[in-house]
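Undergrad: Below is the sequence, then the predicted model.
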Amino acid sequence: MTRVQAADFGAIVAKTLAEQQRIARDDIDAMVLKAVATTLTSFGIDEDDRKELRADLHHLRRWRRGVEQLQSYAFKAVVTVIVTGFVVAVWLGIKVTLGK
């Protein structure tokens, strides 16, 4: 009979610990959700406007990628102008030297 009682005791302890862990997870989820909602509200974002927020963030991402691409093109253009200027200067130098 002692073995049955020990097994029952172990099952009760396991169930109790599982319930405490579930409650703790639910509390943590609730706290995280509240913290995120509070943070968004402090930025002036209503938590009911999730679709608009998603669209705004998508627009900002496209804008950032466009600016990065423009910077890349601008850098390539500057390098091209510098190299072209150098080649023209060398060509004019050779032309003047051979012309004398």
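TA: Happy to help now that I have it.
Undergrad: CA only for contacts and neighbour counts going forward, please
TA: Will do.
Undergrad: Pick out the residue nearest the middle of this structure.
TA: Arg61 (10.0 Å; C-alpha atoms, centre = their mean).
Undergrad: For it, what is the enclosing helix or strand?
TA: helix 50-99 (DSSP states H and E).
Undergrad: so how far is that helix from its chain's centroid?
TA: 26 Å (C-alpha atoms, centre = their mean, to the nearest Å).
Undergrad: just checking, what packs against it?
TA: Helix 50-99 sits against no helix or strand, with contacts defined as 3 or more C-alpha pairs under 8 Å, 6 or more residues apart in numbering; DSSP states H and E.
Undergrad: alright, now check it against this:
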Amino acid sequence: MNEADIRRIVAETVTETLTRIGIEADDPLEAQKDFQHLRSWRTSTETIKRQSLMTAIGIVTAGVLGLIWMAVKGQAQ
């Protein structure tokens, strides 16, 4: 088995593997676009999670501060 045979076998194996997992090996630009779309989707969901957490923390903090204010105001009267 020479180097050309090894290269051919590897190329066929890679092409078959990519095809089995749903990546069109003949059109790498489309695969790149798909991966870029997945990345932007992932970063969007991470941003939404982070913003939701910050909003929840803000609401809880405002509620606690409101309770403290009402307790202090109630004792002052």
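TA: Right, received. Where do you want to start? What you are looking at is a predicted structure, and each value in this text was computed from that prediction instead of being measured.
Undergrad: TM-score for this pair?
TA: With the length set by TM-score structural alignment, normalised by the length of the second structure, the two chains reach a TM-score of 0.82; 77 aligned residues with a C-alpha RMSD of 2.2 Å.
Undergrad: counterpart of Gly63 of the second structure in the first structure?
TA: Matched by TM-score structural alignment, Gly63 of the second structure corresponds to Gly85 in the first structure.
Undergrad: ugh, wrong one, Thr17 of the second structure
TA: Per TM-score structural alignment, Thr17 of the second structure is aligned with Thr39.
Undergrad: and the residue mapped onto Leu29 of the second structure from the first structure, how far is that from Leu57 of the first structure?
TA: Alignment note: Leu29 of the second structure maps to Lys51 in the first structure; criterion TM-score structural alignment. Using C-alpha to C-alpha, to the nearest Å, we find Lys51 of the first structure at a distance of 10 Å from Leu57 of the first structure.
Undergrad: follow-up on the earlier one: please pull up the equivalent of the residue nearest to the centre of the first structure in the second structure.
TA: Arg61 of the first structure maps onto Arg39 in the second structure, with residues paired by TM-score structural alignment.
Undergrad: Contacts only, for that match.
TA: For Arg39 of the second structure, the contact set (C-alpha atoms under 8 Å, 6 or more residues apart in numbering) is empty.
Undergrad: Could you tell me how far it is located from Thr45 of the second structure?
TA: Looking at Arg39 of the second structure against Thr45 of the second structure, where the rule is C-alpha to C-alpha, the gap reads 10 Å.
Undergrad: How about Ile59 of the second structure?
TA: Distance, Ile59 of the second structure to Thr45 of the second structure, by C-alpha to C-alpha: 21 Å.
Undergrad: Kind regards, and thank you for your time.
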